[in-house]
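Trainee: The amino acid sequence is not available; the structure is as follows:
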């Protein structure tokens, strides 16, 4: 397949150009003297709907969705066929199936590998989980994560996969902590046996929420946990893992917000699941789990409710970065779940002006902030698919028909994420980028980030024009390592009318349409061809 390639420009190998730019152009400098965090992965998840369609839809249709999510191929015009995710989170169900589950929406119900008699059904249950895990193997997705919103219903206080009393404590019965630990180990060991191991399993999810609901009207699975309850579960699971020889690591704490990681929520009942960095990784904490072999050295947090304003975007991430650097354990940050949730996701942008492209830009801005301010090493979106809500998509990359027809369409959110995930690959290192504007100003106008593959000599830059006006950007590159042979450059752009469309990049001045995202890939020719064909 032929890739649309443009001849090398001098700025791409380290010379400063752009003297012919308009006076109002923004100057951006990529400085190889600033080598920052390594990138582990960029991904998404099944959410709840992805698990459902893998169980209920015609497989050929779901295969098309998988191709949109995972493919790194280009079509005959040089346009990406998919967004090339490098990680994927898959739901492991608690058994909330049928009307007796208490969950109102059928597509939010789950099955469970565990039977009521304590035996396991590996073939008839978990069909959605296994489908997606096999797809990850087919497409070479290295980072695979299984996540649970609730323990199996056979172990819960009320027999449901959600809470019916607001206690902010786990729905797991005290006598079943060991059973839940064994369940986690059995699931991990099964996938290990069949050659499809999960790299990580998240045993708890957003423990700060009450997850209170009414049977028959419940929205989804979920349970709160206190920090001490989480620590107890992790210690038991670590022991079972060792006994069974399980290689899968535990990913925690999947906090509902960044503030829950770094602040004590005094006066709130969910305080028992706050200040989680200190709780789990401070050796003086009674809930310290940093010494457990099964627990990864990754802080998993969700970026929800950190987007209410530009100031909030900056503050929450700076606070989190400071707290991680102050922690005695050597930790890295993964942002493991985000969507345009809540009432204030649009920050300073009036909500009635948020169209699909604006929603995509809001997503891109959070990705940019998490990489450049919080210095996250991974970034993962919430739900890959959901039924069409007949409004601007905020929660899913792909929306499906609600009339019973097994059909779907890609949203602008998919392509906005793809401007990163398709090109910023695992093992790349973020390179420092400076601008004439302040961080707060950049978040409202032009944002720029850069990533480098040392082995291939490939430089990837992602530019976001958040504004309603066209913008020229002078790109300057300092200190890029020399490479032998010719260098090629390719550009890809998402706008209201384009989806990762190939664009010509032939000078150091990038002309950005209003409300646009452009990814520029500069590679030695041979390396570029190798990457595109993988």
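Mentor: Structure's in. What do you need? Worth saying up front: this structure is predicted, and the values here are computed from it rather than measured. Numbers count the residues shown, from 1 in each chain.
Trainee: hey, let's count contacts and neighbours off CA atoms from now on
Mentor: Fine.
Trainee: Enumerate every residue touching the residue nearest in space to the middle of the chain.
Mentor: Nearest to the mean C-alpha position of the chain, counting by Cα atoms, centre = their mean, stands residue 380 at 0.2 Å. Residues in contact with residue 380, defined by Cα atoms under 8 Å, 6 or more residues apart in numbering, are 42, 43, 44, 45, 87, 88, 335, 336, 337, 338.
Trainee: do that again at 7 Å, thanks
Mentor: By Cα atoms under 7 Å, 6 or more residues apart in numbering, the residues touching residue 380 are 42, 43, 44, 335, 336, 337.
Trainee: Give the helix, strand or coil label for it.
Mentor: Put simply, residue 380 is strand when judged by DSSP: H, G, I helix; E, B strand; the rest coil.
Trainee: residues near residue 33, how many?
Mentor: Using other Cα atoms under 10 Å, residue 33 has 11 other residues around it.
Trainee: circling back: which one of the contacts of residue 380 is nearest residue 137?
Mentor: The shortest gap between residue 137 and any of the contacts of residue 380 belongs to residue 43, at 14.6 Å (Cα to Cα).
Trainee: From residue 129, how far out is residue 301?
Mentor: 22 Å (Cα to Cα, to the nearest Å).
Trainee: er, residue 212 I mean
Mentor: 26 Å.
Trainee: Those two: which is more packed in?
Mentor: Each of residue 212 and residue 129 has its neighbours counted (other Cα under 10 Å); residue 129 has more, 22 against 19.
Trainee: Tell me the helix or strand right after the helix or strand encompassing that one.
Mentor: Residue 129 belongs to helix 127-139 when assigned by DSSP states H and E. As assigned by DSSP H and E, the chain's next helix or strand after helix 127-139 is strand 143-147.
Trainee: If you count contacts, what does that next one end up packed against?
Mentor: Applying 3 or more Cα pairs under 7 Å, 6 or more residues apart in numbering; DSSP states H and E, one finds that strand 143-147 contacts strand 87-91, strand 200-202.
Trainee: just these: most buried one?
Mentor: Ranked by mean neighbour count under mean count of other Cα atoms under 10 Å, the helices and strands packed on strand 143-147 are led by strand 87-91, which reaches a mean of 26.
Trainee: quick one: it to strand 143-147, angle?
Mentor: Strand 87-91 and strand 143-147 are oriented at 20 degrees to each other (axes from the mean of the first three to the mean of the last three Cα atoms, to 10 degrees).
Trainee: now strand 87-91: how far from the chain's centre is it?
Mentor: 9 Å (Cα atoms, centre = their mean, to the nearest Å).
Trainee: Presented hereafter is structure B, for comparison with structure A:
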């Protein structure tokens, strides 16, 4: 949580179908857990062992043979217990990554009904973790509705989740009343988008590159804002360390320095560093002055935290935030094409905080009550 840290609190890892490979991630996951109890691990399988599938292959989809449902539950449980014995608690375990996508790499096909049947009949065999369904490619609810409608299956899961490929502006990135009805938080468990590089231009290591910043501000960050407005409770980006991601991987063709925080990382940290696990989203009433802005607000630890997107070409100066009681202190930081989580000036008068939001920026305001 220091000045050069991003505050990320969820790690997603894969579950290999080969148990002898599970040790490969132990060290990294232990390191993640060493940052405290707020760090959660989601483990997702891409496929069962080939011999348990209808196509006898790890790739190109293929379904899990019903005669192997028990074996698959034992496989997932064995992974969780193996990691637990290594000192790594697996907080959430997915049943399947992208059950509706069957590419020529590790994958496995399910339907909403077969996921329900598996979770209903075998979910209780997977111990010391909370289960998640269904990580559909585009958060297709036909993959989660059957589980939610079945009381036994529903009681065997902790979360519903999905990806937002093709849905960043689509109808599936929205509130999910059925999940809310049964108290199941929804996680966005994967998205990745990087078209600004075209055919591989060397832009990502330049913190002021306009194309990279425009994509981050106009395409990526609105998807986070929309996810939060839809009352989903987690947002997980694809690789954390990659040239188009949060931290540079050092790949020379794309211009990043290995280990260096990238502009997209600074932008994401306007959420992750300040909106901490356990905070609750609260409503915001916006005046006409704030109408060009996208604002979400959160409460926790005696603080109110606002994340403010200004995608317009005009600054909003002297905006007044009205808190419910007198304010003790206020902190504002801002990321833009030329700034990376830079401190901004605020002023306090009783229960009001005055801030300015630069054009083409994302800001966070933390109000201590």
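Mentor: Arrived safely. All figures in this text were calculated on a predicted structure; none of them were measured in a lab.
Trainee: Do you know the score for how well these two fit?
Mentor: The pair, once superposed, lands on a TM-score of 0.84 when counted by TM-score structural alignment, normalised by the length of structure 2; 349 aligned residues with a Cα RMSD of 3.0 Å.
Trainee: that older thread, against residue 91 of structure 1, how distant is the residue nearest to the centre of structure 1?
Mentor: Going from residue 380 of structure 1 to residue 91 of structure 1 by Cα to Cα gives 14 Å.
Trainee: How about residue 427 of structure 1?
Mentor: Relative to residue 91 of structure 1, residue 427 of structure 1 is positioned 26 Å away (criterion: Cα to Cα).
Trainee: which position in structure 1 aligns with residue 238 of structure 2?
Mentor: Matched by TM-score structural alignment, residue 238 of structure 2 corresponds to residue 382 in structure 1.
Trainee: Name all residues that make contact with that match.
Mentor: 44, 45, 47, 337, 338, 339.
Trainee: so the last one sits right up against residue 379, yeah?
Mentor: No - when contacts are counted by Cα atoms under 7 Å, residue 339 of structure 1 is not listed as touching residue 379 (11.7 Å).
Trainee: More neighbours: which of those two?
Mentor: Between residue 339 of structure 1 and residue 379, counting by other Cα under 10 Å, residue 379 is the more crowded of the two (30 against 23).
Trainee: gap between the corresponding residue of structure 1 for residue 14 of structure 2 and residue 169 of structure 1?
Mentor: When structure 1 is aligned by TM-score structural alignment, residue 14 of structure 2 is paired with residue 91. Distance, residue 91 of structure 1 to residue 169 of structure 1, using Cα to Cα: 22 Å.
Trainee: same deal with residue 467 of structure 1?
Mentor: Separation of residue 467 of structure 1 from residue 169 of structure 1 (Cα to Cα) stands at 44 Å.
Trainee: Between the two, tell me which one has more neighbours.
Mentor: The neighbour comparison of residue 467 of structure 1 against residue 169 (other Cα under 10 Å) goes to residue 169, with 22 against 18.
Trainee: Can you classify that one by secondary structure?
Mentor: Put simply, residue 169 of structure 1 is coil when judged by three-state DSSP.
Trainee: What residue in structure 1 is paired with residue 366 of structure 2?
Mentor: If you follow residue 366 of structure 2 across to structure 1 using TM-score structural alignment, you land on residue 521.
Trainee: Residue 215 of structure 2 now?
Mentor: That one, residue 215 of structure 2, aligns with residue 359 by TM-score structural alignment.
Trainee: coming back round to it: mark which of the contacts of residue 380 of structure 1 are part of helices, please.
Mentor: Among the contacts of residue 380 of structure 1, none falls in helices (DSSP state H).
Trainee: Going by neighbour count, list what's buried in the lengthiest helix in structure 2.
Mentor: Counting residues, the longest helix found in structure 2 (DSSP H) is helix 69-85. Using 16 or more other Cα atoms under 10 Å as the test for burial, helix 69-85 of structure 2 gives 69, 71-77, 79-83.
Trainee: residue range for it in structure 1?
Mentor: Helix 69-85 of structure 2 corresponds to residues 177-193 in structure 1, going by TM-score structural alignment.
Trainee: quick one: residue 41 of structure 1 from residue 511 of structure 1, how far?
Mentor: For residue 41 of structure 1 relative to residue 511 of structure 1 (Cα to Cα), the value is 29 Å.
Trainee: before we move on, what about residue 139 of structure 1?
Mentor: Residue 139 of structure 1 is 34 Å from residue 511 of structure 1, where distance means Cα to Cα.
Trainee: can you pull out the strands in the stretch 201-350 of structure 2?
Mentor: Along the stretch 201-350 of structure 2, the segments classed as strands by DSSP state E, counting those that start in this stretch run 234-235, 280-282, 294-300, 303-310, 316-322, 329-336, 342-344, 347-349.
Trainee: ugh, typo on my part, it should be the stretch 251-400 of structure 1
Mentor: Using DSSP E, counting those that start in this stretch, the strands of the stretch 251-400 of structure 1 run over residues 295-302, 332-337, 378-387, 396-400.
Trainee: would you list those in CSV and tack on distance to residue 163 of structure 1?
Mentor: Putting the strands of the stretch 251-400 of structure 1 into CSV (distance: least, Cα to Cα, whole Å) gives the following:
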stretch, distance to residue 163 of structure 1
strand 295-302, 21
strand 332-337, 22
strand 378-387, 22
strand 396-400, 26
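Trainee: Quick check: which of the ones you listed is nearest to residue 53 of structure 1?
Mentor: Among the strands of the stretch 251-400 of structure 1, strand 378-387 comes nearest to residue 53 of structure 1, with 8.9 Å by Cα to Cα.
Trainee: and that closest one, which residues are buried?
Mentor: If you call a residue buried by 16+ other Cα under 10 Å, then strand 378-387 of structure 1 has these buried ones: 378, 379, 380, 381, 382, 383, 384, 385, 386, 387.
Trainee: Walking through structure 1, point out its helices one by one.
Mentor: With DSSP H as the criterion, structure 1 has helices at 49-56, 59-70, 127-139, 177-193, 227-244, 259-262, 276-281, 310-326, 356-372, 412-421, 439-442, 525-533.
Trainee: The third one: how far from the chain's middle?
Mentor: Going back to what we said before, that points to helix 127-139 of structure 1. Here the centre of helix 127-139 of structure 1 is set off from its chain's centre by 18 Å, with Cα atoms, centre = their mean.
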